[in-house]
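Colleague: I'll drop the sequence and a predicted model, then ask my questions.
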Amino acid sequence: MPNFTKKSVLAFFALLTILAYGLLIPWLGFYWDDWPFAWIGEFLGPSEFIPAFRPFRPFLGPIFVVTTSLLPPIPFVWQIFGLIIRLSSALAAWWALKQIWPERKFQTLSVSLLFLLFPGYSQQWVALTHINQEWISLIAYLLSFGLTASALRNPSKPKSILALLLLFWGLFPTEYFIGMEPLRLLIIFILLPKNISPFWMRIKRSLQIWTPYLLLWLANAGWLAYYYTQGGYNSYSVEASSGSAGVPLQLIQGIGDAIYKAVWLSWMQVIGQFSQSLTAPTTIIGLALVLFTFTLIFIYFQRLKLGDSTKGSKIWATQAILIGLAGVLLGRAPSWLAGLPLKLQTTFDRLTISIMFASALLVAGLLELLIRNRKWRMIALSGLLALAVGQQFMSANDFRRDWERQRNLAWQLSWRIPALEEGTALITHQLPMVYESDQSFTAPLNWIYAPDYRAGDDLPFALVNTEKRLGGGTIPSLEPGTPITVPYRTVSFHGSTSAAIVIYAPKNGCLRVLDPVYANERVYNREDDFLTDTIFLSDPSRILTETEGATVPDFLFGKEPAHTWCYYSTKAELARQLGDWVEVAHLGNVAEAEGYHPVDAFEWLPFIEAYIYTEKLDRAEELSQIAYQKEPRLHKGLCELWGRGEVNTPLVKGEELAKIIQDELDCFP
């Protein structure tokens, strides 16, 4: 087998990037703030990001303007761009590290690979958001570090100026990296010539060199302080840590937690995920990917010839550990002071981006210091990197599932609600997705139902989560006529509780439009009060059935999926709303003939009622028994349904059967 040279490293970086982040890209989409940002770029234009970010992070606006001008709002395109940006960040880190430690070729490569695959950060696939909000700034910061080191080794005023410019773009657009700057001082200190002594002279000289960067850093701190005191910049709904007696203990716990997660838990968490379900297909694929990646990396390391020095490795390890440890603590400090938790595998693990580079340095330094045998060190490093690839694959699969739920919800909305009266709020208490909120999904809602929206108009539609918004500025109360206000960057939705439709989208069921007659608070009495208390507001008449149907953009959600149970369920609900019981029964017959059945027995209700009114009483009775046996919570729903059937059925036999079934269900205790 031939040896690998330095020329192969770029291809190796690219291969690992694809293995970790690219395998599931065709099945990934938009998440969280990706949606409003994509909607703004498409309907308001890229220039709208300038006023959109002015009250929050004004220096982010130009970054969004550039990227959204170059790239269309297509999920696949942004996911590919995310791959390119992640690879670019690793190459920037590698270049910067080589400027700091040019003789430590394998060590700097190791740090860069650990940085590339850092498994504590699971937000890679929220691509449009995090590329613009953090990754571009982080790349600028890393390049700034490298230019500072290069200017120290080969004095160059242009390099120093460029380093300051890159520092500006690393600092000012986002507060994530404010804790990284002291690392530059440590880098300067270790790069000073050895003949500068004693120790205090080295410190003095380091501070002199660092002064321009320090001034820019302090200017940024002042800028942040100004915006925080203005109240517009801080977009987090958390409280900063106070000066209470418990703060010292909290600080110690916070330090320990950050180090533990940076050095150990981030890298080992995938083992726990695998062990939860060893026979699951995703676990089997993930384990196979880990084994394949481990073999690939170890063979590559064994055959890689970089011509690096092995002398003084303990010195390098000590430097890497000290800088890494400082970076982890300083990188975590701002978010800790803001009261933000560092929780892995949640949206809060986005905070690890500020400690990612330092964590890679710390882990690589510990491996170098603790494992003296080069082969065993390669095995350990290969194992960590392989586990990281496995973790990123598992995270990507979570996002894949979430995107599938998004697609299903979008299409079910279009089937159940062909069109909507403008000014309608869709109210619910939860969504079947993990990586979206009501505000983020308001964007695709308007994309589907207001494809001709023009800038300057009010937002036509909004999705409102009562669990999150009730009692606040969005929806103060559930009294009829209460204003519903949803600020959406530079536009707003203005509606009313008297112009609303209540929807329910369970994770293991189909979308439903609730209403005071067929799907009321008695039918769903076991559900959360945040849902049932709103049903009386639901006005299905705001669903327009005589106009052109909703447009689900295929460049966003792909082609219309096959018509399985949820298609027939949502269409049957719509037909029930229109009083077309023959169509409801027909849809039930077609679904049965195709072999489709509901997972959630509540979805039998429209068909049972249709069979009563279309004189298929035996089928109605049979389905009632099946549904009740599967889901006893249907008791009140079946009682109400057969109560209506007793009154409305055209057959005397149907009236008699309705009474019998109501007695069997003990509807009148």
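Modeller: Looks like it arrived, so ask away.
Colleague: going forward, measure contacts between C-alpha atoms and count neighbours the same way
Modeller: Noted.
Colleague: and the spatially most central residue of the chain, which of the three is it?
Modeller: Among the residues of the chain, the one closest to the centroid is residue 435, at 4.5 Å (C-alpha atoms, centre = their mean). Recorded secondary structure, residue 435: coil (DSSP: H, G, I helix; E, B strand; the rest coil).
Colleague: Okay, one more to line up with it:
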Amino acid sequence: MLIAFEDRIALNRISFSPRTVPLALLGLALLAYGPLIPLLGFYWDDLPYLWLYHVQGPPGFVDFVASDRPFSAWIFMLTTTLFGETAWPYHLFALLLRWLTAWVFWWVLKYVWPGEIRAATWAAFLFLVYPGFKQQPIALIYNHHFSVLFLFLLSLVCLLLAVRKPRWFLPLTGLGLVFSAGMFSIEYFAGLELLRPVLLWLVMDEAGGSWKRKAGRVMRHWLPYLAMLGLFLYWRVFVFRFPSYQPQVVDRFLQAPLPALSELVRVVVTDFYTVVFIAWTEILQLPSGPLSWLAYLAIVAIGTAAVWFFLDRLKSPQPTGGGVSGDRWARQALAVGSFAFLLGGLPVWITGLPVRLTYPFDRLTLGFLVGVGLVLVGHLELLFRSLVLRQVILVGLVGLSLGLHLQNANAYRRNSQILKDFLWQLTWRAPGLEPGTILLNENPPWTYYSDNSLTAPFNWTYAPGSSSLDLRYMFYDLDVRLGEGLPDLKKGLPVNQEYRSMRFSGSTADILAVYYRPPGCVQVLDPLYTVSYPDLPHTLQKAVSLSDLSQISLLASSPASPPPNLFGSEPERSWCYYFEKAELARQAGAWPEVVTLWENAARDSRSPAEASEWLPFMEAFARVRDWEKAEQLAEQMMKNRDLRPMVCTAWERIAESMELEAPEKDIIGRIRSQADCNG
């Protein structure tokens, strides 16, 4: 009892100085983005960028990004040189960048409001775990964005330090301009450059003096950065122009000014509530499954307790609370945060892109990060006088955000597993492919990949030794490419596709159509064999007639396999291994081999998740005249009424291609009658 009492006294004596805030931010970053790093892979545009590195090395990025962001090559050259083709270093670097940007953001707030350490810490915590942006696992790509945001915030530190240390004005301004030049790399944060005079005014307001004198000092410190911004705008608008996204809002204003203004105001107000408030409702998403719940509760409990303990014992020179000082700071925070929101949204609104909280448009929330925390903390200050109540709300937001980010990382982990399964099953089914093959797919089961993304691992798998920018293979999602890169679903049409510095030239004569709906296996669609495949997406159904299985090399000298550094070693032989190998043997007419594969699958206690996958084995048993087993499998398939047309066409094909005795014809007739083939 006495020991416990003494421990409580010792615990109550613990306090944290403001110098420990960066360490607290690091701990929070580790909880938010670190737990699943070893299990994460590459996603979305990570893959084509990594394929470019694999093919051309770091110098290849100069041409690769020249079309839209020519000054961004440096970050990709740097990170690929350092980290190569292994995923976890990119994710670790992404975590470090999130921590560093939050640290420097806190540093900026501390310089502007030195008496509001606690409020600055709150804003930095919210900045770090903001739930509106959920593409953190796309590490290779977003290391670029966060590097530029980090440099911008560092340039703000240089700006503010130059005010406090006039003797260092020139070197600090020079360094700040170098950091500010990051906007040439990516335009996401360029609008925030106009935040500088506001921050300068707030810092100089402490020193007093006439407003004219302060305005003069503000201009003196801001002018070099304003010149840099002017140079950027001149280059982007008049020299480089708008290679990707056009300034749609300008066109609308020129055509109809008043309706355009009304629509812009509506969009800005909607985006404000979406980004600043609605985004935090994302944290109410709950996991499913006992293991997910256990991990979720653990991370939320640990994070909530740790954040509360730290904030409750954080020493602040001037505690935030009610009263004149607190209200004055809250109004300033609301004003500065709202202004930062408007500035951060400029690149988005000019190009007319939609701000959403869903993939892939949640990336557009990045420009608003600087303003979100300030606006939210400012609102809490004005709405709730109780420091404890404000802290409860803040800790709740942070703790539940940790749970959301864990779920989000797990969703990405599952996506990479789905892609890994797809590629391995594809290589089991197609150990080699003829150059020029176009893989067609529709309604894919993944979220965080596009067909542009998957063209990279498709080539990496089937042409791992290529060093050419001419792509040998193309992956097309019919939902996206029909009528675009893919002109029509007709045979013999030319297909030409460019992706940055890469290009593909092929023909619709070289199409291979595939369908994948886990837990079912990858289906390579055969115009003869899968004409009656149930639930096939509508457009893909029309594309089956173009699917040419001669694109598959049945006896590839070096069977293809997904790159192990990206997708790991070959998984254990599940049912899908036997199914894909059976499909390959069926294509070659090796029916005894299909039967052997069935026996091996039965020995390993493997069975299909989709009854349609009995089909090659049913036909194989019929071909080797094991009619009893063939009939058993037919009955298994017919339990699903949607599969009866498939059973009918299979037995019709068997009857037409085999010399049958009368008893064998009776068996086939009985099966066809049960399947209601003539109904």
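Modeller: Now that the structure is in, tell me what you want to look at. Nothing here was measured: the structure is a model prediction, and the numbers come from that model.
Colleague: Mind checking the TM-score on these two?
Modeller: TM-score of the superposed chains, computed with TM-score structural alignment, normalised by the length of the first structure, equals 0.93; 657 aligned residues with a C-alpha RMSD of 2.3 Å.
Colleague: before we move on, back to that, now do the contacts for the residue nearest to the centre of the first structure.
Modeller: 31, 32, 347, 399, 402 (C-alpha atoms under 8 Å, 6 or more residues apart in numbering).
Colleague: need the strands for the first structure, in chain order.
Modeller: 419-420, 425-428, 462-465, 483-488, 491-496, 500-504, 512-514, 543-544 (DSSP state E).
Colleague: biggest helix in the first structure, by residue count?
Modeller: Assignment by DSSP state H gives helix 374-416 as the longest helix of the first structure.
Colleague: which residues in the second structure does that helix align to?
Modeller: Using TM-score structural alignment, helix 374-416 of the first structure corresponds to residues 387-429 of the second structure.
Colleague: Please report how far residue 512 of the second structure lies from residue 85 of the second structure.
Modeller: Relative to residue 85 of the second structure, residue 512 of the second structure is positioned 29 Å away (criterion: C-alpha to C-alpha, to the nearest Å).
Colleague: just residue 590 of the second structure next, same as before
Modeller: Applying C-alpha to C-alpha to residue 590 of the second structure and residue 85 of the second structure gives a distance of 39 Å.
Colleague: again, but for residue 292 of the second structure
Modeller: With C-alpha to C-alpha as the criterion, residue 292 of the second structure and residue 85 of the second structure are 29 Å apart.
Colleague: More neighbours: which of those two?
Modeller: Per other C-alpha atoms under 10 Å, whichever of residue 292 of the second structure and residue 85 has more neighbours is residue 85, with 19 against 15.
Colleague: wait, the more buried one sits on residue 566?
Modeller: Yes - Residue 85 of the second structure is within contact range of residue 566, at 7.3 Å (criterion: C-alpha atoms under 8 Å).
Colleague: Mutual contacts of those two, please.
Modeller: Joint contacts of residue 85 of the second structure and residue 566 (C-alpha under 8 Å, 6+ apart) do not exist.
Colleague: How many neighbouring residues does the aligned residue in the second structure for residue 225 of the first structure have?
Modeller: When the second structure is aligned by TM-score structural alignment, residue 225 of the first structure is paired with residue 237. By the criterion of other C-alpha under 10 Å, residue 237 of the second structure has 11 neighbours.
Colleague: same question, residue 268 of the second structure
Modeller: Neighbour count of residue 268 of the second structure, defined by other C-alpha under 10 Å: 17.
Colleague: And residue 126 of the first structure, by the same measure?
Modeller: 24.
Colleague: got the strands of the first structure as a markdown table, with distance to residue 588 of the first structure columns?
Modeller: Putting the strands of the first structure into a markdown table (distance: least, C-alpha to C-alpha, whole Å) gives the following:
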| stretch | distance to residue 588 of the first structure |
| --- | --- |
| strand 419-420 | 23 |
| strand 425-428 | 27 |
| strand 462-465 | 30 |
| strand 483-488 | 37 |
| strand 491-496 | 35 |
| strand 500-504 | 21 |
| strand 512-514 | 16 |
| strand 543-544 | 22 |
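Colleague: do you know which of these lies nearest residue 386 of the first structure?
Modeller: Closest to residue 386 of the first structure of those is strand 462-465 (C-alpha to C-alpha; 39.9 Å).
Colleague: so what's the counterpart of residue 366 of the second structure in the first structure up against?
Modeller: In the first structure, residue 366 of the second structure lines up with residue 353, judged by TM-score structural alignment. By C-alpha under 8 Å, 6+ apart, the residues touching residue 353 of the first structure are 121, 176.
Colleague: mind running it again at 7 Å?
Modeller: When contacts are counted by C-alpha atoms under 7 Å, 6 or more residues apart in numbering, residue 353 of the first structure touches residue 121.
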